[in-house]
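Novice: just the structure for this:
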Amino acid sequence: MAVFDAKPALPPPVATTGAWGWIRRNLLSSPLDIALTATGLLLLAVAIGPFLRWAVFEASFGGTTAEACSTAKGACWTFVRARFDFFIYGFYPAAERWRVDVVFALLATFIAALLWNRVPGRRWVALASVTVYPLLAFWLLLGGGGGLALVETSKWGGLMLTLVLAVVGMVAALPVGILLALGRRSKMIVIRIACTTFIELWRGVPLISVLFMASVMLPLFLPQEVSIDKLLRALIGLIMFQAAYMAEVVRGGLQAIPRGQFEAAQALGLGFWRSMALIILPQALKLVIPGIVNTFIALFKDTTLVLIIGLLDVLGAVQAALVDPSWDRVAVEGYVFAGFCYWIFCFGISRYSQSLERKLQTGHKR
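Specialist: This next block holds a predicted model:
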């Protein structure tokens, strides 16, 4: 019997791998794709040139006053540089801004620790991030004890306020939304009607009306001696509004779980809460990660509406700075800076959700 030596497998063709292979598959796979790619490149060439001239080559970066932009033909980034502290901290006292920096640094540390899979004790880190960190951050930002000077929430503003509203809203809206979704599917008619009424009521009004009611109308129904902080009222309204939308997202995930999973949990002798926590909710939340992230991104951008009740987030700080008559032609630069701030955070949330989807993918891709 003849014996044949096995030859090593040949590498794939160069044209099907690497960057060139990706380009051929996604940009040049058909005449229509080639035409669309060429059109897109032409539009980019037409748009990028003038933008780079305005934003970089003919822009003003130095100085701290409007005179530095008098000779510039392009963007006046001097405005952003001169008002950068105000855009980040608002009216927070300059001598106490180190407290905000510490809160930002701790937030970045917790996020990095949760993203890195090799960090020991990640469960404890996650638990500390939702229990210890919020209390510590609140104490540092507000002060009034432990040797820290009191900084009233009326002085909070800029990107700091945006992050406070967004982070607190995200952390609180998800569990409230889960409870509302479970309540809407409850077999007890009283709980089901209450949760359904709550969800439909909050989803039926715009957020701007919710914030206006929380800021202006709510104090009218309280005793004169009772006073609720304006920022707290805005947070409560923001959380309740987003929790109603989150409930519908989670309910969609619960409806996608096969009935057999519920029956299997009952067969194991698990009660309602244990079956939900251990079997049903992990599967449902994994299915609706895109919807949850979309709600989080909408919440992050909706924080701009607090401007109507006198709270200056990063966009409000930009608009307040534009009132200065000495900066009479920098509106575009200010809005570009604010837009970039929102984009960088929303893009980061989106990218993390995609990596989380790939990590939790247990099915077979089609």
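
Novice: could you use CA atoms for every contact and neighbour count after this?
Specialist: Noted.

Novice: list the contacts of G62.
Specialist: Contact analysis of G62 by CA atoms under 8 Å, 6 or more residues apart in numbering lists A68, W77, T78.

Novice: residues touching the last one, list them.
Specialist: When contacts are counted by CA under 8 Å, 6+ apart, T78 is found next to S60, F61, G62, G63, T64, T65, A66, A68, C69.

Novice: can you pick the most crowded of those residues?
Specialist: When neighbours are counted by other CA atoms under 10 Å, C69 leads those with 23 neighbours.

Novice: ok, that residue touching S60?
Specialist: Yes: counting by CA atoms under 8 Å, C69 touches S60, with 5.8 Å between them.

Novice: need the residues touching each of these two.
Specialist: In contact with both C69 and S60: C76, T78, using CA under 8 Å, 6+ apart.

Novice: what about P325, is that helix, strand or coil?
Specialist: Following DSSP: H, G, I helix; E, B strand; the rest coil, the label given to P325 is coil.

Novice: please apply the same query to F340.
Specialist: helix.

Novice: thinking again about what came up before, closest one to E263 out of the contacts of G62, please.
Specialist: W77 (61.8 Å; CA to CA).

Novice: how close does the closest one get to E67?
Specialist: 12 Å (CA to CA, to the nearest Å).

Novice: who's more crowded, the two?
Specialist: W77 (22 against 12).

Novice: check contacts around the closest residue to the more buried one other than its chain neighbours.
Specialist: Counting by CA to CA, 6 or more residues apart in numbering, W77 lies nearest to F61, which is 5.2 Å off, once chain neighbours are set aside. Contact partners of F61, counting by CA under 8 Å, 6+ apart, are C76, W77, T78, R81.

Novice: repeat that for 10 Å
Specialist: A55, A68, C69, A72, A75, C76, W77, T78, F79, V80, R81 (CA atoms under 10 Å, 6 or more residues apart in numbering).

Novice: to compare against the first, here's the next sequence to fold:
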Amino acid sequence: MSDVSFVRTEMLPEQAPPASEVGALGWIKHNLFSSWLNSILTIISLYAVYYVLSGILPWTFQSVWNADSLNQCREIMLENWGSTHGHACWAVINDRWLQLLFGFYPSHLYWRPILALILLLVALAPVLYSDRVPTKMLIFSAIYPFLMVWLMWGGTIWGPISAALGFVVGWGVYTIVSKQLSGLFGIILGVLASVIWWLFISSYFTSAMASIIPIGMEAVESRQFGGFMLAVLLGVVAIGVSLPIGIVLALGRQSDLLIVKYLCVGFIEFIRGVPLITLLFVASLLLNLFLPPGTNFDIILRVMIMMTLFSAAYMAEVIRGGLAALPRGQYEGADSLGLNYWQAQRLIIMPQALKISIPGIVSTFIGIFKDTTLVSIIGLFDVIGLASAIRADTAWNGIYWELFAFIAALFFVVCFSMSRYSMYLERKLQTGHR
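Specialist: I've put the predicted structure just below:
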């Protein structure tokens, strides 16, 4: 008896995979019905989704968009559907959407906050997408904060220019002093020079230049700010300023200088131990008691300062977690290259710590943006405060869900955008193995 081996001399033609293993059917099979438990959970989930959507979709689309009051909305509902239950009255949004967005900002000046928002996106482009946008646009990003203040508040253009010159003076003093003495001493003198400029020289410079070259726009009082515009304004300032302050506080908390360390620790622990609403009450009611008589400290500026400090304390702890996650070898590698403290932080330590901290940083950003709604408690008419004022109107008294659904949609768009950018940035900076 002999074995006859057979070796194939030609390849068989390729065949398509089974339809149940690829495409939509394959995805459903492997992800939704891979086992009996998953199948049961999928069916329960589909029923829950159907139950929710069966109530939300008719309420959303079988609705009234044109009416002058809630009573007129109900009359139209009765005429069309024979019931007022299960139908939305979006007419309140159609009637008051501009007020919900801009508050009491003068209607003939709406172009100014709209332009400020467009320029904000332009200023953020080189920061968020540095690999796709020319780095020269960072010059506009540095100019934008002062331009935004002028667009929103109006008045003479020399006020923002004077504020910007304070940073120029501080940088000039730092550059000169750091060449002669230590960098730390240069930083201290630079900050001191900027403060002296803003407190004692800036007002005289602004008045003199405004009398010589009167360039300005119609001024708008802070009390006229409101709506979603106010939430965006407070959120952008708190987010943009709290990150660098949080970095400084995180580094100060790890400093070997005891005074610096304990000052940073005391500030962080105090701010984190106090509710934000308490700080807002301090900004609104108590802060003026500690200022010289006759001092006019803008209410929105006070709120911005408190929200920024509150966010910076939480940001410091998030960044400190990123610093603690770095292995000791990174610090030793920086020392072996002969880098000083600030060079090591700028080139090696801080970029890695910030990459590790991206989820926590964005979560803090989203949290502080949503916390802007707390300003309604201290008398500022943000979008929540305006919703209450609209419901107090006799024409719309009794309407709830439509206003809050519109407000929720506005906040969701902004917060979801920040979340998606965070995921994009994590994928872009991913260097390790999954």
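
Novice: and the TM-score between them?
Specialist: Overlay of the two chains. TM-score (TM-score structural alignment, normalised by the length of the first structure): 0.93; 361 aligned residues with a CA RMSD of 2.1 Å.

Novice: what lines up with the residue nearest to W77 of the first structure in the second structure?
Specialist: For F61 of the first structure, the aligned position in the second structure is occupied by W65, per TM-score structural alignment.

Novice: what's the distance between that match and R96 of the second structure?
Specialist: Per CA to CA, W65 of the second structure is found 12 Å from R96 of the second structure.

Novice: equivalent analysis for V318 of the second structure, please.
Specialist: Distance, V318 of the second structure to R96 of the second structure, using CA to CA: 40 Å.

Novice: the strands in the second structure, which residues?
Specialist: Along the second structure, the stretches classed as strands by DSSP state E are 155-156, 216-217.

Novice: other residues contacting the first one?
Specialist: Contacts of strand 155-156 of the second structure with the rest of the structure, by CA under 10 Å, 6+ apart, involve 149-150, 206-207, 209-210, 213-220.

Novice: select from those residues the one having the most neighbours.
Specialist: W150 (22 neighbours).

Novice: that one corresponds to which position in the first structure?
Specialist: Using TM-score structural alignment, the partner of W150 of the second structure in the first structure is W139.

Novice: what sits against that match?
Specialist: Residues in contact with W139 of the first structure, defined by CA under 10 Å, 6+ apart, are R99, V103, Y133, G145, G146, L148, L150.

Novice: now render the residues you listed as CSV, adding distance to L127 of the first structure.
Specialist: Conversion of these to CSV gives the following (distance: CA to CA, whole Å):
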residue, distance to L127 of the first structure
R99, 23
V103, 17
Y133, 9
G145, 25
G146, 24
L148, 26
L150, 28
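
Novice: what two of those are the furthest from one another?
Specialist: Top of the distance list for the contacts of W139 of the first structure (CA to CA): Y133 and L150, 19.1 Å.

Novice: quick one, helices of the stretch 151-300 of the second structure?
Specialist: 158-180, 183-196, 202-212, 227-253, 258-272, 276-281, 299-325 (DSSP state H, counting those that start in this stretch).

Novice: the stretch 1-150 of the second structure now?
Specialist: Going by DSSP H, counting those that start in this stretch, the stretch 1-150 of the second structure shows helices at 23-31, 36-61, 70-81, 91-102, 111-128, 138-153.

Novice: okay if I get these as a markdown table plus distance to L291 of the second structure?
Specialist: Converted to a markdown table, these look like this (distance: least, CA to CA, whole Å):
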| stretch | distance to L291 of the second structure |
| --- | --- |
| helix 23-31 | 63 |
| helix 36-61 | 51 |
| helix 70-81 | 47 |
| helix 91-102 | 31 |
| helix 111-128 | 31 |
| helix 138-153 | 23 |
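
Novice: right, and the ones you listed - which one's nearest I277 of the second structure?
Specialist: helix 91-102 (22.4 Å).

Novice: what about C346 of the first structure, how many neighbours?
Specialist: 19.

Novice: wait, I meant A250 of the second structure
Specialist: Considering only other CA under 10 Å, A250 of the second structure is surrounded by 27 other residues.

Novice: what does T39 of the first structure give?
Specialist: By other CA under 10 Å, the residues close to T39 of the first structure number 12.

Novice: what does S107 of the second structure give?
Specialist: 11.

Novice: kindly report the same for I361 of the second structure.
Specialist: Other residues close to I361 of the second structure by other CA under 10 Å number 22.

Novice: what of F300 of the first structure?
Specialist: Residues lying near F300 of the first structure (other CA under 10 Å) number 20.

Novice: residues in contact with the counterpart of L337 of the second structure in the first structure?
Specialist: For L337 of the second structure, the aligned position in the first structure is occupied by L268, per TM-score structural alignment. By CA under 10 Å, 6+ apart, the contact list for L268 of the first structure reads S275.

Novice: gap between L268 of the first structure and W54 of the first structure?
Specialist: On the measure of CA to CA, L268 of the first structure and W54 of the first structure end up 66 Å apart.

Novice: what do you get for M188 of the first structure?
Specialist: 63 Å.

Novice: more crowded one of the two?
Specialist: Remark: of M188 of the first structure and W54, W54 carries more neighbours, 17 against 10, as counted by other CA under 10 Å.

Novice: state the distance from the more buried one to W139 of the first structure.
Specialist: 43 Å.

Novice: what's the answer for L42 of the first structure, then?
Specialist: 54 Å.

Novice: M276 of the first structure now?
Specialist: 34 Å.

Novice: show me the contacts for L115 of the first structure.
Specialist: Counting by CA under 10 Å, 6+ apart, L115 of the first structure makes contact with T109, R122, Y352, S355, L356.

Novice: top of those by neighbour count?
Specialist: The member of the contacts of L115 of the first structure surrounded by the most neighbours (other CA under 10 Å) is R122, with 16 neighbours in all.

Novice: who's in contact with that one?
Specialist: R122 of the first structure makes contacts with F110, A113, L114, L115, W116, A128, as judged by CA under 10 Å, 6+ apart.

Novice: identify, from these, the entry nearest to L322 of the first structure.
Specialist: Looking across the contacts of R122 of the first structure and measuring by CA to CA, the closest to L322 of the first structure is F110, at 35.1 Å.
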